[in-house]
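Engineer: sequence and predicted structure, then a few things I'm wondering about:
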Amino acid sequence: METSKFSKFSAELLGTMVLVLMGCGSAVIAGANGTTGVGLLGISFAFGLSVVAMAYAIGHISGCHINPAISIAMVIAGRMKAGEAAYYIVAQILGGIIGAGVLLMIASGKPEYSLAVNGLGQNGFDALSPQHYSLHAGLIAEVIFTFIFLLVIFGATSTKNINGGFAGLAIGLSLVLIHIVGIPVTGVSVNPARSIGPALLVGGEALGQVWAFIIAPLVGAALSAVVWKYLLEKN
């Protein structure tokens, strides 16, 4: 029996919510340095493990895209119809906003927490970059990291891959790797829905910069889809 659109929509919404809540939550709630924080490695693994967990929870329902860049890349690669991708993207953005909202409610329970100061794990460049990397550096990083991320996804989920049962693990670990390198640059997006949710609630400069974390991942994903379809997988 074919999975209904409502089930797929719900799966993508919930999956993206979990990704934002757990990934960004690791930075906001548990990311402080020292004995009480998980640090950069912990945040990196939180994002990757969120994808692994959701891949095995909802992968059989919707494919666990939980990322507009993935859905658009699948359309370009011929693995998905544009109409289906459209409602996936709506679900993902809503899920990202809900995840950021839940994180805000939890974080606000600590008296010292300030949305303006502590944020919600939003992405940024220049003054909003964790280590003050420029817009130019941030755009390059997001395009290349998304390109790599999508190559792993295409390869891991290919029907020619005899180890397809481990796709969720490979994809999640690749996201860990990307975050280890990329967190100092932009905080790592590679996912417009992950960036839109926190930016909307934080507002101000974070919202003003979110365009970069919509465009760059989409460019990287599109390039990856073209390379995969016409260069790597072509018979």
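Structural biologist: Noted; the coordinates are in hand. Residues are numbered from 1 along each chain as shown.
Engineer: only C-alpha atoms from now on, for both contacts and neighbour counts.
Structural biologist: OK.
Engineer: just want the most central residue of this protein.
Structural biologist: residue 191 (3.7 Å; CA atoms, centre = their mean).
Engineer: please tell me how far that one sits from residue 218.
Structural biologist: 8 Å (CA to CA, to the nearest Å).
Engineer: was I right to think the residue nearest to the centre of the chain contacts residue 214?
Structural biologist: Yes. Counting by CA atoms under 8 Å, residue 214 is a contact partner of residue 191 at 7.4 Å.
Engineer: anything in contact with each of these two?
Structural biologist: Counting by CA atoms under 8 Å, 6 or more residues apart in numbering, no residue touches both residue 191 and residue 214.
Engineer: pasting the second one now:
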Amino acid sequence: MSKTSGARGRMDKVKSKLRVRNTMVRQCMGEILGTFVLLMFGCAASAQVKTSRETKGEFLSVAMAFCVGLMSAMYLCGGVSGAHLNPAVSLSFCIIGRLSWKKLLPYSISQVLGAYLGSSLFIVCIDAIMDYNQGKLTVTGPNETASIFVTYPSEYLSLQGSFLDQVIGTATLLLCILPLDEKRNNPAPAGLLPVIVAAVVLGISLSMSSNCGAAINPARDFGPRLFTLTAGWGTEVFTCYNYWFWVPLVAPTLGAIVGTCIYLVFIQWHLPDPELYSISNYAYSYINICVVSGHFRSKLVCSIEIWPIS
């Protein structure tokens, strides 16, 4: 037996022992790791921009880092869990039937845990963070550092305005990503799905971040908020701005429901039935390989039209 065969055999034994056979556990592991990667990229970029006082990047750097993290995370765990990485997305998929309702809570907990762990890698920036504010970890003030990890409202923003901001942002997210794998519409190529979703999130970040950071993801905000609570910033991360912490939790959830319902009412319910859609695709393919006159072709197309526009 060669050394290569022996090493492969030992690796197969390790794989057999460590392989998780419970589907739900595998999916939760995927969501944990995926959300970990998302926050690792985003929080590291935010720390770099903040502590360098924007000499090593700016707002666009943070937005793009989050999107690269999102894209990488989707490629990483998409085949295992679907790469939701966001309780609002998981809720939306439950509503439209792409995810079982019994998986919503485990998915959401896994996403929060992954976000907590991802933000905990701030340890690589701890010296810069401590130097930024003379060794103090503060939530408010000109040299606060809590916003490296979580979102907070602008000083001018009202509670109603911030809530509406998060609802609209999350609804927009779902309206843009739900059609991407809808086979009866114009689905995106499977291999490009993470790239397109990342581009959508980048667009939302660049257009809707002014008010309160465009979290549009309860796990992305709540996981790091729990981390800052335990890492030395204290309970002020929950009590500041009149207990504003609940807005990035509740508003994106409502936004997911609103966006999903709009998609269903305006788009999905008006798409062809799946069986008729398959028949139509077959018929159109048959037409394309037949040599027929233009007149006969147009008559044949009209005769099999399953959803005439009138």
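Structural biologist: All right, it came through fine. No experiment lies behind these values; they were computed from the predicted model shown.
Engineer: for residue 186 of structure 2, helix, strand, or coil?
Structural biologist: coil (DSSP: H, G, I helix; E, B strand; the rest coil).
Engineer: contacting residues for the equivalent of the residue nearest to the centre of structure 1 over in structure 2?
Structural biologist: Aligning on TM-score structural alignment places residue 191 of structure 1 opposite residue 217 in structure 2. Shown in contact with residue 217 of structure 2 (CA under 8 Å, 6+ apart): 86, 87, 88, 170, 248, 249, 252.
Engineer: relative to residue 77 of structure 2, which of those is nearest.
Structural biologist: Proximity to residue 77 of structure 2 was ranked across these by CA to CA; first place goes to residue 86, at 13.2 Å.
Engineer: excluding its backbone neighbours, what's nearest the counterpart of the closest one in structure 1?
Structural biologist: Residue 86 of structure 2 maps onto residue 67 in structure 1, with residues paired by TM-score structural alignment. Spatial nearest neighbour of residue 67 of structure 1, excluding adjacent residues (CA to CA, 6 or more residues apart in numbering): residue 191 at 5.3 Å.
Engineer: now swap in residue 153 of structure 1 and tell me
Structural biologist: Of all residues not flanking residue 153 of structure 1 in the chain, residue 171 sits nearest, at 6.0 Å (CA to CA, 6+ apart).
Engineer: against residue 192 of structure 1, how distant is the one you found?
Structural biologist: 17 Å.
Engineer: could you do residue 38 of structure 1 as well?
Structural biologist: Where residue 192 of structure 1 is concerned, residue 38 of structure 1 sits at a distance of 25 Å (CA to CA).
Engineer: mind listing the helices for structure 1?
Structural biologist: 5-28, 39-62, 68-76, 82-107, 115-118, 135-156, 167-186, 192-202, 204-209, 212-227 (DSSP state H).
Engineer: columns mean neighbour count and distance to residue 124 of structure 1 on top of those helices, output as a markdown table?
Structural biologist: Output for the helices of structure 1, formatted as a markdown table (neighbours: other CA atoms under 10 Å; distance: least, CA to CA, whole Å):
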| stretch | mean neighbour count | distance to residue 124 of structure 1 |
| --- | --- | --- |
| helix 5-28 | 24 | 13 |
| helix 39-62 | 21 | 16 |
| helix 68-76 | 24 | 18 |
| helix 82-107 | 21 | 16 |
| helix 115-118 | 12 | 13 |
| helix 135-156 | 21 | 8 |
| helix 167-186 | 21 | 5 |
| helix 192-202 | 26 | 9 |
| helix 204-209 | 16 | 6 |
| helix 212-227 | 23 | 8 |
